[in-house]
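**Student:** quick one, what's the 3D model for this:
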Amino acid sequence: MWQTLAVGAVLFPGLFAACVRSLGSIAPAWSLKERIVLSGRLVSSVQATMATLSGVIVILSCKDVVHDRHWIAREYIWIAMSYMVYDIYVMYLCHWHKSQEQGLADRKHSLASVQSFLRREKLMVTHHLFIIIVLTPVAVHFRGELGDFFVGCIYTAELSTPFVSLGKILMQLKMQDSLLHKVNGVLILVTFFLCRILLFPFMYWTYGRQVGLPTYRVPFHIPFHCNVANALLIAPQLYWFTLICRKAIRLYSRPPGPERAR
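**Tutor:** Next up, the predicted model:
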């Protein structure tokens, strides 16, 4: 536990610092804010790839979805927790630099800048804190020795993150009208729907198949707190998926750049 937590606590800040420094050499004309924002997105993609691969390994290894165990399901939660703490700080850092650029923040970090960040990013911060404060104890202690398969399923929810990050990076590079950006938009929609929305019915279906229940009866067969946890997890995903769909409609319905300029 402590070794894994230490690895995560060093890995993500270390990667972030290395990216910021490297971008200073690769793109010296970029501002510190631009380098910080891009570095945060690159590190986010690295973590998402690690989580997805961990989840796939666990899912393929657990034939019994309730009782089979895999060490990655138990250990990666500490990597994820250290990433969530790191990510809250990087989100604040990005927010502070953007606010400074717009003349909306003090020259030094202050309580007011923290409050501004929490107001703007309250859903994402709440999501991260929920994982740290609620899901981590549940995944490590309260579930006992059951459900590594379902923990692996939750890890794969990160599959869409590299595509989301790539979309933001392309916008940062002024490539929002490129074919790559439009193709990436389709991949965001597909991966987000499969691994953050359809994932939950899939978990109910796999459990029902093992115990011989139709999917619609599974919620009445499992502990109530499992349904509550799933509801709390899927609620923000549905909200974010709605936002992604709205952005996709705007992206694919607008005319090409030169026509818009006319």
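
**Student:** make it CA atoms for all contacts and neighbour counts henceforth
**Tutor:** Fine.

**Student:** buried stuff in the helix or strand where residue 85 lies?
**Tutor:** In this structure, residue 85 sits in helix 71-101 according to DSSP states H and E. Using 16 or more other CA atoms under 10 Å as the test for burial, helix 71-101 gives 72-84, 86-88, 90-100.

**Student:** likewise for stretch 239-250?
**Tutor:** Result for stretch 239-250 [16+ other CA under 10 Å]: buried residues 241, 244, 248.

**Student:** run through who's touching it.
**Tutor:** 185, 189, 192-193 (CA atoms under 8 Å, 6 or more residues apart in numbering).

**Student:** one more time with 7 Å
**Tutor:** Stretch 239-250 has contacts (CA atoms under 7 Å, 6 or more residues apart in numbering) with residue 185.

**Student:** show me where the stretch 51-200 of the chain has its helices.
**Tutor:** 71-101, 111-120, 122-130, 136-137, 148-155, 161-172, 179-192, 199-211 (DSSP state H, counting those that start in this stretch).

**Student:** now render those as TSV, adding distance to residue 220.
**Tutor:** TSV is the format used below for those (distance: least, CA to CA, whole Å):
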stretch	distance to residue 220
helix 71-101	26
helix 111-120	37
helix 122-130	25
helix 136-137	24
helix 148-155	18
helix 161-172	32
helix 179-192	27
helix 199-211	11
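
**Student:** so which of those helices is nearest residue 22?
**Tutor:** helix 161-172 (16.2 Å; CA to CA).

**Student:** tell me which strands and helices the closest one is in contact with?
**Tutor:** helix 32-61, helix 179-192 (3 or more CA pairs under 7 Å, 6 or more residues apart in numbering; DSSP states H and E).

**Student:** list the buried residues in it.
**Tutor:** 161-170.

**Student:** and which of those residues is nearest residue 219?
**Tutor:** Checking the buried residues of helix 161-172 one by one against residue 219 (CA to CA), the nearest turns out to be residue 161, at 28.4 Å.

**Student:** now do the contacts for the closest one.
**Tutor:** Here residue 161 is in contact with 45, 48 (CA under 7 Å, 6+ apart).

**Student:** another for comparison:
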Amino acid sequence: MVPILAWLALTGSIFFPCSFLICTFLLRKWVGIQSTAVQTAVAMRLTSVLQAFMASVCGWYIVTHCYHDFLYARCWLVDTYMSFGLPYMLYDIGAMYASYHRDAEAKQNAIISKKLTFVPFLNRQKLIITHHLLVAFVGYPIALFYRNGKGDFFLGCILLTELSSPFVNLRAILKKFNRTGSNLYRINNALILLIFFLCRILIFPITFWVYSWDKQVYWFQVPWMIPWHCTLGCTIIGGFQLMWYVMFAKAMWKMHEKGAKVDRNKNLANGAVGEKSA
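**Tutor:** Predicted coordinates:
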């Protein structure tokens, strides 16, 4: 079994970087984007959308095949996708750094040594880097080797959290193309707040409630009933999701306030012009 999982991990470590390179090529040749910084940023986001789509489909398949027995039902796709998807977390850190470095070069219109951008990148993205490393080196090993065949249903639920990722990445792509004033950007922001909350925050109390219903106990008893590493994992992952949600909400509120201020200034200016005309 372990050699198969290793081959799946190797396949994933090839698949995600190749997907990134293919997206970069297509953006340059087919879409006509010549900026290396834009190519890198958009290719990174498109690869993230691809991973999110695969994870969500796998999560849905696992949940629908294991809902009849929340704790002991098994699904072959759990270990398969966990092994295949593990390298994505490490790839994504590299892709984010490549995007950050290209952006820095584009802003200064010069070739910059990677030594000058690496530490600032770590400082700026320390939250998501920490998340990715914890998932790769703590979450995946626990999911693959320390569950004793239990909880496939709940891992399927965890994979379903990726349903919000396409909307988050679309927001970044629209921002990259200076479309923050478009209706699509505003609608997508509203969808992010809704879907992110449902898929990445509410999913944890829901899974606890499902477990409590199955065991006929109160839901707040669940964290003390399940293995400690499961409680710790849910706490850490849920904590990251909550922090990101607050960050999204603050950023969107600032954008709303800025837009409202611009509209007020336009109205005042139009009013002044009207008075002069009169």
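
**Student:** what would you report as the TM-score here?
**Tutor:** TM-score of the superposed chains, computed with TM-score structural alignment, normalised by the length of structure 1, equals 0.93; 261 aligned residues with a CA RMSD of 2.0 Å.

**Student:** rewinding a little: right, so the helices and strands packed on helix 161-172 of structure 1: which one is the most enclosed?
**Tutor:** Mean neighbour count (mean count of other CA atoms under 10 Å) peaks for helix 32-61 among those, with a mean of 20.

**Student:** how much does that helix stray from structure 2?
**Tutor:** Here the mean offset of helix 32-61 of structure 1 against structure 2 after fitting is 0.6 Å, by mean CA distance after the TM-score superposition for structure 1.

**Student:** to residue 236 of structure 1, which of the helices and strands packed on helix 161-172 of structure 1 lies closest?
**Tutor:** Between those, helix 179-192 lies closest to residue 236 of structure 1; by CA to CA that is 12.2 Å.

**Student:** if we can go back for a sec, and the helix holding residue 85 of structure 1, how far out from the chain's middle?
**Tutor:** From the chain centre to the centre of helix 71-101 of structure 1 is a distance of 10 Å (CA atoms, centre = their mean, to the nearest Å).

**Student:** whereabouts in structure 2 does it align?
**Tutor:** Aligned using TM-score structural alignment, helix 71-101 of structure 1 spans residues 76-106 in structure 2.

**Student:** neighbours of the residue nearest to residue 234 of structure 2 when sequence neighbours are not counted, how many?
**Tutor:** Nearest residue to residue 234 of structure 2, sequence neighbours excluded (CA to CA, 6 or more residues apart in numbering): residue 204, at 7.1 Å. Number of residues near residue 204 of structure 2 (other CA atoms under 10 Å) recorded here: 20.

**Student:** ditto for residue 176 of structure 1
**Tutor:** 17.

**Student:** measure the aligned partner of it in structure 2 to residue 173 of structure 2 for me?
**Tutor:** Counting by TM-score structural alignment, residue 176 of structure 1 corresponds to residue 180 in structure 2. Separation of residue 180 of structure 2 from residue 173 of structure 2 (CA to CA, to the nearest Å): 10 Å.

**Student:** so which of the buried residues of helix 161-172 of structure 1 is the closest to residue 16 of structure 1?
**Tutor:** Closest approach between the buried residues of helix 161-172 of structure 1 and residue 16 of structure 1, by CA to CA: residue 165, at 14.5 Å.

**Student:** that closest one -> structure 2?
**Tutor:** Alignment note (TM-score structural alignment): residue 165 of structure 1 maps to residue 169 of structure 2.

**Student:** do residue 221 of structure 1 as well
**Tutor:** That one, residue 221 of structure 1, aligns with residue 225 by TM-score structural alignment.

**Student:** and its match, how far from residue 212 of structure 2?
**Tutor:** Residue 225 of structure 2 is 10 Å from residue 212 of structure 2, by CA to CA.

**Student:** now residue 270 of structure 2
**Tutor:** In terms of CA to CA, residue 270 of structure 2 sits 60 Å off from residue 212 of structure 2.

**Student:** between those two, who's got more neighbours?
**Tutor:** Using other CA under 10 Å, the more surrounded residue of residue 270 of structure 2 and residue 212 is residue 212, with 18 against 12.

**Student:** please report the distance of the counterpart of the more buried one in structure 1 from residue 218 of structure 1.
**Tutor:** Using TM-score structural alignment, the equivalent of residue 212 of structure 2 in structure 1 is residue 208. Residue 208 of structure 1 is 6 Å from residue 218 of structure 1, where distance means CA to CA.

**Student:** the closest residue to residue 240 of structure 2 other than its chain neighbours: how many residues sit nearby?
**Tutor:** Nearest non-adjacent residue to residue 240 of structure 2, counting by CA to CA, 6+ apart: residue 131, 7.2 Å away. A total of 16 residues lie near residue 131 of structure 2 under the criterion other CA under 10 Å.

**Student:** which residue in structure 1 lines up with residue 131 of structure 2?
**Tutor:** In structure 1, residue 131 of structure 2 lands on residue 127 (TM-score structural alignment).

**Student:** and its match, how far from residue 37 of structure 1?
**Tutor:** For residue 127 of structure 1, the distance to residue 37 of structure 1 - CA to CA - is 20 Å.

**Student:** show me the buried residues of stretch 239-250 of structure 1 that map onto helices.
**Tutor:** 241, 244, 248 (DSSP state H).

**Student:** the second one maps to what in structure 2?
**Tutor:** So the one you mean is residue 244 of structure 1. Checking with TM-score structural alignment, residue 244 of structure 1 has residue 248 as its match.

**Student:** ok, so what distance separates that match from residue 90 of structure 2?
**Tutor:** From residue 248 of structure 2 to residue 90 of structure 2 the distance is 24 Å (CA to CA).

**Student:** coming back round to it: got a markdown table for the helices and strands packed on helix 161-172 of structure 1, with distance to residue 232 of structure 1 too?
**Tutor:** Formatted as a markdown table, those follow (distance: least, CA to CA, whole Å):
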| stretch | distance to residue 232 of structure 1 |
| --- | --- |
| helix 32-61 | 20 |
| helix 179-192 | 17 |
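
**Student:** so which of those is nearest residue 145 of structure 1?
**Tutor:** Here helix 32-61 is closest among those (CA to CA), at 14.2 Å.

**Student:** by contact count, what packs against the closest one?
**Tutor:** Using 3+ CA pairs under 7 Å, 6+ apart: helix 32-61 of structure 1 touches helix 2-26, helix 71-101, helix 148-155, helix 161-172.

**Student:** which one of the ones you listed lies nearest to residue 136 of structure 1?
**Tutor:** Short answer: helix 71-101, nearest of these by CA to CA, at 6.6 Å.
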